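Trainee: quick one, fold the following:
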Amino acid sequence: MNQRDLADYLGKSTAWCERARWAGEGPRYIKLGRHVRYRADDVLAWIEECARTSTTGGAGE
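Mentor: Here you go, the predicted model:
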């Protein structure tokens, strides 16, 4: 998926996608020339990594 597809899927802005990519905080991505693409498996894995069970703890706590 492209950046706009990712933003729509996550309910975020394309600017958020750019910032997250620059900061290394978003899903893994692939650069194809000047184009950025996201694999669905990488997006789903990133979502799972963000899963929380408490607002006070880290991932999986």
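
Trainee: from now on I want contacts and neighbour counts done on CA atoms only, so please keep to that.
Mentor: OK.

Trainee: gap between the two ends of stretch 8-28?
Mentor: Taking CA to CA, to the nearest Å, stretch 8-28 runs 17 Å from one end to the other.

Trainee: run this one through as well so I can compare:
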Amino acid sequence: MSAKTDRLLDVREAAERMGLKGERFPRRLVAERRIEYVKVGSHVRIRESAIDAYLAANTVEPIRRRPRSRALRRAA
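Mentor: Predicted structure coming up:
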């Protein structure tokens, strides 16, 4: 998404985009400077791309386990 079409979301909208019920976690991310944000006067706005980047950076991939061989199962 380009910067020109990247929407600025308020904290409530940011929470909704992250799939959260409340505003507490996005506010904590801003307070701890763990997510990029924009100050517009006294208001805090978070770019959609910043939310997407935060979610991508904190996504944990599942562990892919190799199937056990039959020889190992018989020995156990």
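
Trainee: care to give me the TM-score?
Mentor: Here the TM-score for the pair of chains, by TM-score structural alignment, normalised by the length of structure 1, is 0.72; 54 aligned residues with a CA RMSD of 1.7 Å.

Trainee: then Lys31 of structure 1 would be within a strand, right?
Mentor: Yes: looking at Lys31 of structure 1 with DSSP: H, G, I helix; E, B strand; the rest coil, it is inside a strand.

Trainee: can you map out the strands along structure 2?
Mentor: Secondary structure of structure 2 by DSSP state E: the strands cover 8-9, 38-40, 43-47.

Trainee: out of those strands, which gets nearest to Pro26 of structure 2?
Mentor: strand 43-47 (9.2 Å; CA to CA).

Trainee: by how much does that closest one deviate from structure 1 on average?
Mentor: By mean CA distance after the TM-score superposition for structure 1, the fitted strand 43-47 of structure 2 averages 0.8 Å away from its aligned residues in structure 1.

Trainee: for that strand, packing partners?
Mentor: For strand 43-47 of structure 2, the elements it packs on are strand 8-9, helix 11-17, strand 38-40, judged by 3 or more CA pairs under 8 Å, 6 or more residues apart in numbering; DSSP states H and E.

Trainee: try 6 Å this time
Mentor: Identification of packing neighbours for strand 43-47 of structure 2 by 3 or more CA pairs under 6 Å, 6 or more residues apart in numbering; DSSP states H and E yields strand 8-9.
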